[in-house]
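>>> Okay, structure incoming, though there's no sequence with it:
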């Protein structure tokens, strides 16, 4: 059976909003979904059922990020500084302050902006002083996501999935409690995520890719050193989703999952794609009285089944009390049924919560989850179990976002590789190709393009950085020849870099490999590149034509619509056409083999 991507962004960059899996086919997409990551002041009422993640005005540009102050920072949207009729209003409880505009100010604002309301800039100090201020980020499916920061260095990253009521003051307190334990926490509205998934084409959903991609973007945006696979913490229905994600995802995508008041029911009309291990049955509509399997149009959600294996540790915190969601979901959520479910899964843990506290789901219990020692202890234990982040890069290249992948013991090669990732960051294809090369004795230094091009670069400055990497790792690994490999955005910039290398470094280059080459190159990260190919970057074809004959290889998928590879001269560049699209049907071991064969000379690479 064919698998499906979480969403199809553009024909060019499937990885931009969700890391795809081998064999997934393109679905529909919404052009606005990945446009902006502009923090702004949330203007919804506190505790609204939709909460964050439903809609947000998208500013045209982001203001400079203010220096951190005590607690989280609220960054307002771009607009007209000092506009009249605008105030920042603190909200009681955990909700952030709102920007309020008088009716005359709204009318004048729209008139000045072509009929579109543009929220103004308010002095950061004014907003930061308001109680409960948080930073809001929009990216991909996730809109105006509240981000809670620890006071010190980030020790872990948490994607917190709300209950069926959306983001509430209670879930905000939970996020603040985790931030106090050193976590960078992003608050995601589960109902809003479900609505976005259900709006896409296709008959099943892969939200794990969206969650991983958001995590990578968030950590790059916040300049977190290295990368932390996120811990999923879910409240009620969000806890069911957290469980489903570590059943669906590949290993090392998520560090762990914690479910609060777990019930194995998802009110997601579109079922999850089967993925690596998530199993479920279709839920019957309450109006049906027969045991006949429901049709998709009648779908009332899915019932999760115990997985045979999970990709990460999972702990469920249960009080035995029925929350409003659990009561609606029926006997599947009763204490005995959920405990049996948890005990069925190898390695899963169950932790008892005090029975007087439905507070995590918006109830009125005397002891909310955040005040309970079991909650804090369970998170601390999960955080301690996660794999430590990789060691920082050597001092000589510590200013670059590099990842070292050592050659596997017992293997050897005269080659080493420098791999420039796609603009989705160091994930998916990049990691898999690097792993396959390492099995053949080729150590790899990866460059995370998402982080690298967050700072504007030029062809000359990028070439200087590549020169530094080639010289440093040739000496460090005692290798004579280098493979320079780029994927997607990394492929786009590679010919510019190679042509500007000093002669001494270029002599080390055995092959320059461009995988998924486009037509224009960007040397700076742009939000709009996540939904369409760049129309304003530098033309790539003239730069490829300057490469020495035999030095370049261009690999493309036969289904790619905007690849530059077919327009290249096969007498100058090794051309390799593979099945599939921009991800080559997920056959990453074959990609590595083709690269190594191509390094032996033109005509060596198998198709």
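In hand now; what should we look at? A quick note: this is a predicted structure, and the numbers were derived from the prediction, not measured.
>>> only C-alpha atoms for contact and neighbour calcs from this point on.
OK.
>>> any idea where the strands of the stretch 301-450 of the chain begin and end?
With DSSP state E, counting those that start in this stretch as the criterion, the stretch 301-450 of the chain has strands at 302-305, 314-318, 349-352, 402-405, 415-420, 444-447.
>>> what's the most buried one of those?
strand 415-420 (a mean of 27; mean count of other Cα atoms under 10 Å).
>>> who touches it?
Contacts of strand 415-420 with the rest of the structure, by Cα atoms under 8 Å, 6 or more residues apart in numbering, involve 430, 434, 442-449, 469-470, 474, 477, 479-487, 490-491.
>>> The structure to be compared is supplied as follows:
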């Protein structure tokens, strides 16, 4: 026989459970649609002005940096870009969740990268470009860089990728739900054939889907760091590895 005194407790518990489920569903919808809702930035471009030592008499250099799918508000992207700017190199940051809020075609994805390079050249007056990216942005750069037109290839001093994946999707989704289907691109083989600029690839040794190990033997600088895709959140270690690799690959950049 049911204890009548338990019934008043059952209803609040059911309501609490329903409320929790509704909140979780709302959060999932918000995260999935964060790029389209501009919750991760409302501008496509973020400038990191050059600071630190003046570069007078040195190579006129700028960087293009494509962020991860959380934009420049979260993760390591903004810190890596700022570290480059602190060495006197202006950085044109591309806010990936804003630019890739909706699905792109391959032609459109290529145009984003080419357009960012042209923008950096025009806005900074640089002669050469460091093409850099992190996470989702690194996926896009790994895909687009091999097919850059010859005039832009000649301007690229180095390609630096931090934690790129093997599978690439042309819509940014911080919830990762959009990354469960068939990929839009798998850029490894094309990137292996890039010999017109040095390639640097930084990854976490615990990652299981990293593109970087596949570049071994190509002349690319493949750097494995402790941790998974988040690299143990070791911001200082990632920046040190990135700048060290750039100094070794392109000493004329003087980073």
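Okay, I see it. Only a predicted model underlies this, so the values are computations on that prediction, with no experimental measurement involved.
>>> re earlier: out of the strands of the stretch 301-450 of structure 1, which comes closest to residue 602 of structure 1?
Among the strands of the stretch 301-450 of structure 1, strand 415-420 comes nearest to residue 602 of structure 1, with 17.1 Å by Cα to Cα.
>>> which one of the strands of the stretch 301-450 of structure 1 lies closest to residue 521 of structure 1?
Distance to residue 521 of structure 1, taken as Cα to Cα, is lowest for strand 415-420 among these, at 13.3 Å.
>>> For ChimeraX, what selects the buried ones among the contacts of strand 415-420 of structure 1?
Filtering these down to the buried ones (16 or more other Cα atoms under 10 Å) takes a single ChimeraX command:
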select :430,434,442,443,444,445,446,447,448,449,469,470,474,479,481,482,483,484,485,486,487,490,491
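>>> which ones among the contacts of strand 415-420 of structure 1 are found in helices?
430, 434, 449, 469, 470, 474, 490, 491 (DSSP state H).
>>> Out of these, which comes closest to residue 593 of structure 1?
residue 434 (11.4 Å).
>>> how about stretch 461-481 of structure 1, which residues of structure 2 does it hit?
Across structure 2, the stretch matching stretch 461-481 of structure 1 (TM-score structural alignment) is residues 108-128.
>>> Now do the matching stretch: everything it contacts.
Counting by Cα under 8 Å, 6+ apart, residues outside stretch 108-128 of structure 2 touching it are 59-64, 90-92, 94, 129, 131, 140-141, 143-145, 147-148, 152, 155-157, 170.
>>> And the strands in the stretch 151-255 of structure 2, which stretches?
Here the stretch 151-255 of structure 2 has its strands, by DSSP E, counting those that start in this stretch, at 156-162, 199-204, 221-225.
>>> Now render those strands as JSON lines, adding distance to residue 190 of structure 2 and mean neighbour count.
Below are the strands of the stretch 151-255 of structure 2 laid out as JSON lines (distance: least, Cα to Cα, whole Å; neighbours: other Cα atoms under 10 Å):
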{"stretch": "strand 156-162", "distance to residue 190 of structure 2": "14", "mean neighbour count": "25"}
{"stretch": "strand 199-204", "distance to residue 190 of structure 2": "12", "mean neighbour count": "25"}
{"stretch": "strand 221-225", "distance to residue 190 of structure 2": "16", "mean neighbour count": "19"}
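>>> so can I have CSV of the ones you listed showing distance to residue 9 of structure 2?
Formatted as CSV, these follow (distance: least, Cα to Cα, whole Å):
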stretch, distance to residue 9 of structure 2
strand 156-162, 52
strand 199-204, 49
strand 221-225, 52
